[in-house]
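Visitor: Build the 3D model from these lines:
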Amino acid sequence: MRKFGLIGYPLSHSFSKKFFTEKFKEERITDCEYELYPIENIELFVKLWSDNPELWGVNVTIPYKVQILPFLDEIDEASTEIGAVNCILIGRKNGEQCIKGYNTDAYGFEESLKPLLEPHHRKALIFGDGGAAKAVKYVLNKLNIPFLVVTRKATEGSILYEAVDEKLLDEHTLLINTTPLGMSPDTDTCPPIPYACLTDKHAAYDLVYNPEETLFLKQVRKKGGKTKNGLEMLHLQALRSWEIWNS
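Guide: The predicted model follows:
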């Protein structure tokens, strides 16, 4: 039996467990299982994989995407650039155990974003500058799309929401929400920008996927803009994890 799972704390619910459990059932994969491993501190990761020799790989979620780095033997290019890991392969290299970290968030976001893009989406605004924004910045840099980060509090390298006006929105037609604004149960919240200034040239991507259409996406759609939520990104990053674990 090969084991896979998710580490984080706390782990009250998990997209990943549901996704992989259903995948194994539908594809009649009977020699694999996916479990939740809520570890209270990152030092317990060593004990987790040493006590479970059948553990082949894990996904990593809050708050360990950065804390896990010192425990890894190698990390991929995206993880190096982003400074965070969300997928781990526990394998062997030259007869020795080798634990390698990957960032599949970047892959999931990029492949999900590409179909939304049109030639006039040349500049972007990223709402929020937390952990989720790191993968978004990496992908936009890779796609050569300049961006501005918009935050509630003044920080180096970001602008305030008050600075987002019609002129700025006219130039930046790709809008990406990386904040939890609009996430259930707070569905009546959204990034505070002048939605009246939006046009059908705008495209909005929301990393939130519950509800399916956030207030942010709804307001952009009403102005004729293209919209997409983060559910496909989750599916793609999960499938990429499966590819890595079976490589």
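Visitor: rest of the way, CA atoms for contacts and neighbours
Guide: OK.
Visitor: now residue 98, what's its secondary structure?
Guide: Following DSSP: H, G, I helix; E, B strand; the rest coil, residue 98 is assigned to strand.
Visitor: residues near it, how many?
Guide: Residue 98 has 15 neighbouring residues, counting by other Cα atoms under 10 Å.
Visitor: which ones are touching residue 184?
Guide: Residues near residue 184 by Cα atoms under 8 Å, 6 or more residues apart in numbering: 210-211.
Visitor: Now show me the structure for the sequence below, then we'll compare the two:
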Amino acid sequence: MSISHLYGLLGYPLGHSFSRKYFTEKFENLALSESHEYRQFEIPQIEDFLQVKAEHQGILKGLNVTIPYKQQIIPLLDELDPAAAKIGAVNTIKIYPEGKTKGFNTDYWGFRQTIETWDAYSLFKSKVAVVLGQGGAAKAIIAALEDLGMSVWKVSRTPEEGQISYETLALQMDEVGLIVNSTPLGMYPKVDTFPPIDYSRLKSQHYLYDIVYNPLRTAFLEKGIAHGVGGIYEGLAMLHGQADKAWEIWNA
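Guide: Okay, here's the model as predicted:
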């Protein structure tokens, strides 16, 4: 077997990878397993990306980028897609035959698609959308919600200009419809962790969306159900959407 098309995931640390399983199965279904491979590149510092690229020159065609490198990777790329530049985060890299790199953000498309096709969208779209956390995924989610015309509150433990605290959020929950967890709280193996919102204030007008997909049903979502929220959305569908968009970019 001679691999001519190598793809992979950059991050640290990396445990069970949805991306590796997803693309390995895709290659099998497309009868590409003999020539295509997807690997995990667990790099302790972002500068190691350059070594990964150099070591696999010629066959490395594209990479996904995850925590904590979605923003750190940008200075090391040759070019940015306009949407990724606006968001300020990259989760997909296309590597051209001559070695040039271009960064994209497919979180935006994966998230937006799931929101627009969610049955509950019509019930919360006129209310405030709250985004918990301010990392790379949050920036894509905020851009998608704003492009859908929704009012967005950005919540952080240490709020800066344009953000609010969890304490302030607790006092204004009547204005809120959608709450999105973009933090890693609740992700395996720390499945007992959850964002510090005031869950006692949740009711049927609230809809919870968690981008964490391992486990599918996070503590954040479970606590929402226990307090009678109108509905929940698990993170796997967003992941499928962004992965399909990455494959489209790599093959364009």
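Visitor: corresponding residue for residue 219 of the first structure in the second structure?
Guide: Superposed on the second structure with TM-score structural alignment, residue 219 of the first structure falls opposite residue 223.
Visitor: ok, and the closest non-adjacent residue to that match?
Guide: Excluding the flanking residues, the one nearest residue 223 of the second structure by Cα to Cα, 6 or more residues apart in numbering is residue 199, at 7.1 Å.
Visitor: what ranges do the strands span in the second structure?
Guide: Secondary structure of the second structure by DSSP state E: the strands cover 5-11, 36-42, 60-65, 79-80, 92-95, 101-104, 128-132, 152-155, 176-181, 207-210, 231-233.
Visitor: so which of those strands is the most packed in?
Guide: strand 92-95 (a mean of 26; mean count of other Cα atoms under 10 Å).
Visitor: which residues are in contact with that strand?
Guide: Contacts of strand 92-95 of the second structure (Cα under 8 Å, 6+ apart): 60-65, 101-106, 246, 249-250.
Visitor: Stretch 32-48 of the second structure too?
Guide: With Cα under 8 Å, 6+ apart as the test, stretch 32-48 of the second structure has contacts from 1-14, 17, 20, 23-24, 27, 49, 52, 69, 72-73, 76.
Visitor: Buried subset of these, written for PyMOL?
Guide: A single PyMOL command selects the buried members of the contacts of stretch 32-48 of the second structure (16 or more other Cα atoms under 10 Å):
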select buried, resi 5+6+7+8+9+10+11+12+20+23+24+27+49+69+72+73
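Visitor: corresponding residue for the residue nearest to residue 223 of the second structure in the first structure?
Guide: That one, residue 199 of the second structure, aligns with residue 195 by TM-score structural alignment.
Visitor: I'd say that match and residue 221 touch.
Guide: No. Using Cα atoms under 8 Å, residue 195 of the first structure makes no contact with residue 221, being 10.4 Å away.
Visitor: Next one: the alignment partner in the first structure of residue 64 of the second structure from residue 223 of the first structure, what distance?
Guide: For residue 64 of the second structure, the aligned position in the first structure is residue 59, judged by TM-score structural alignment. Computed with Cα to Cα, to the nearest Å, the distance linking residue 59 of the first structure and residue 223 of the first structure is 38 Å.
Visitor: and if you look at residue 38 of the first structure?
Guide: Plainly put, residue 38 of the first structure is 43 Å away from residue 223 of the first structure if you go by Cα to Cα.
Visitor: repeat for residue 204 of the first structure
Guide: Relative to residue 223 of the first structure, residue 204 of the first structure is positioned 11 Å away (Cα to Cα).
Visitor: Map residue 18 of the second structure onto the first structure.
Guide: That one, residue 18 of the second structure, aligns with residue 15 by TM-score structural alignment.
Visitor: Which residues are in contact with the most centrally placed residue in the first structure?
Guide: With distances taken as Cα atoms, centre = their mean, residue 105 lies nearest the centre of the first structure, 4.1 Å away. With contact taken as Cα under 8 Å, 6+ apart, residue 105 of the first structure is in contact with 86, 135, 233-234, 237.
Visitor: If we use 7 Å, what do you get?
Guide: By Cα atoms under 7 Å, 6 or more residues apart in numbering, residue 105 of the first structure lies in contact with 135, 237.
Visitor: which residue in the second structure lines up with it?
Guide: By TM-score structural alignment, residue 105 of the first structure lines up with residue 107.
Visitor: ok, back up a step: how about the strands of the second structure in TSV, adding distance to residue 115 of the second structure?
Guide: Output for the strands of the second structure, formatted as TSV (distance: least, Cα to Cα, whole Å):
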stretch	distance to residue 115 of the second structure
strand 5-11	25
strand 36-42	29
strand 60-65	22
strand 79-80	25
strand 92-95	21
strand 101-104	20
strand 128-132	11
strand 152-155	14
strand 176-181	10
strand 207-210	9
strand 231-233	9
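Visitor: show me where the second structure has helices.
Guide: 18-29, 48-55, 82-87, 107-117, 121-124, 136-147, 166-171, 219-226, 236-250 (DSSP state H).
Visitor: now the ones you listed as JSON lines including distance to residue 187 of the second structure?
Guide: Shown next, in JSON lines, are those (distance: least, Cα to Cα, whole Å):
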{"stretch": "helix 18-29", "distance to residue 187 of the second structure": "13"}
{"stretch": "helix 48-55", "distance to residue 187 of the second structure": "25"}
{"stretch": "helix 82-87", "distance to residue 187 of the second structure": "23"}
{"stretch": "helix 107-117", "distance to residue 187 of the second structure": "17"}
{"stretch": "helix 121-124", "distance to residue 187 of the second structure": "25"}
{"stretch": "helix 136-147", "distance to residue 187 of the second structure": "14"}
{"stretch": "helix 166-171", "distance to residue 187 of the second structure": "20"}
{"stretch": "helix 219-226", "distance to residue 187 of the second structure": "9"}
{"stretch": "helix 236-250", "distance to residue 187 of the second structure": "13"}
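Visitor: which position in the first structure aligns with residue 145 of the second structure?
Guide: Under TM-score structural alignment, residue 145 of the second structure pairs with residue 140 in the first structure.
Visitor: Against residue 123 of the first structure, how distant is its match?
Guide: On the measure of Cα to Cα, residue 140 of the first structure and residue 123 of the first structure end up 9 Å apart.
Visitor: can you list residues touching both of the two?
Guide: residue 146.
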